[in-house]
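Engineer: Turn this into a model:
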Amino acid sequence: MKVGMIGLGKMGLNLVKNMIDNKIEVVGFDLNSDSIDKAASYGAKTAVDTQDLVDKLDSPRIVWVMVPAGKPTNSTIDDLIEKLDAGDILIDGGNSNYK
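Structural biologist: Model (predicted):
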């Protein structure tokens, strides 16, 4: 199994580490290059942008989005909708404003 992870902050990076520890291949992307480097140090493959991430995944693709709620999540999902195909899986793991 191979999963694309977008958002390599505290939660996303720990999920990457857990998946790699459990023999799941991960391709990671984040706007912060230091976060990408940390994911690579755990054994993740990395992507330079969302298109590169999608291109590195096998179909049907699994993409997990772990970015802040609101505009960052919405714009990331809008971007991915243009790049993913029917049958691909998109997981929105961003937190929400519960109030």
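Engineer: alpha carbons only for contacts and neighbour counts from here, please
Structural biologist: OK.
Engineer: Might you report the residue contacts of V16?
Structural biologist: Contacts were defined as Cα atoms under 8 Å, 6 or more residues apart in numbering; by that measure V16 touches M5, V26, G28, A39, Y42, A44.
Engineer: from those residues, which is closest to V67?
Structural biologist: Distance to V67 across the contacts of V16 (Cα to Cα) is lowest for M5, with 9.9 Å.
Engineer: Name the helix or strand for that closest one, please.
Structural biologist: strand 2-6 (DSSP states H and E).
Engineer: Second chain to compare with the first, below:
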Amino acid sequence: MELGLVGLGKMGGNMRERIRRAGHTVIGYDRNPDLADVHSLEELVGSLQAPRVVWVMVPAGAPTQATIDELAGLLDEGDVVVD
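Structural biologist: Okay, the predicted model is just below:
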């Protein structure tokens, strides 16, 4: 399984590591470049094979909506966003 994970704070960062330990591929993006595997949402989407799965782990409200709005312009039909 391969997935993109947006938001690598305390919860997201720990989830990335647990999922990787289970043998899955996780490509993570965070605004903090020290935590991120890629440097933009565009790079994240480009790193995933279609159909893509992107899990959003950012604070509720405006940050989540802004992230989903940006992903909507980058993803294709059949891709999945998990919020």
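Engineer: Can you pull the TM-score for these?
Structural biologist: Remark: TM-score between the superposed chains equals 0.96 [TM-score structural alignment, normalised by the length of structure 2]; 83 aligned residues with a Cα RMSD of 0.7 Å.
Engineer: residue boundaries of the helices in structure 2?
Structural biologist: 10-21, 41-47, 62-72 (DSSP state H).
Engineer: most neighbours per residue, which of the ones you listed?
Structural biologist: Mean neighbours per residue, mean count of other Cα atoms under 10 Å, is largest over these for helix 41-47, with a mean of 17.
Engineer: quick one: that one to chain centroid distance?
Structural biologist: 9 Å (Cα atoms, centre = their mean, to the nearest Å).
Engineer: That one aligns to what range in structure 1?
Structural biologist: Using TM-score structural alignment, helix 41-47 of structure 2 lines up with residues 50-56 of structure 1.
Engineer: Not counting that stretch itself, show me its contacts.
Structural biologist: G4, I6, V27, G28, F29, T46, A47, R61, L80, K83, L84.
Engineer: Now rank these by neighbours and give me the top one.
Structural biologist: Within the contacts of stretch 50-56 of structure 1, most neighbours by other Cα atoms under 10 Å means G28, with 30 neighbours.
Engineer: could I get the helices of structure 2 as CSV with distance to D34 of structure 2?
Structural biologist: Output for these, formatted as CSV (distance: least, Cα to Cα, whole Å):
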stretch, distance to D34 of structure 2
helix 10-21, 12
helix 41-47, 15
helix 62-72, 19
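Engineer: Compare those helices and report which one is nearest to L35 of structure 2.
Structural biologist: Nearest of the helices of structure 2 (Cα to Cα): helix 10-21, 8.0 Å.
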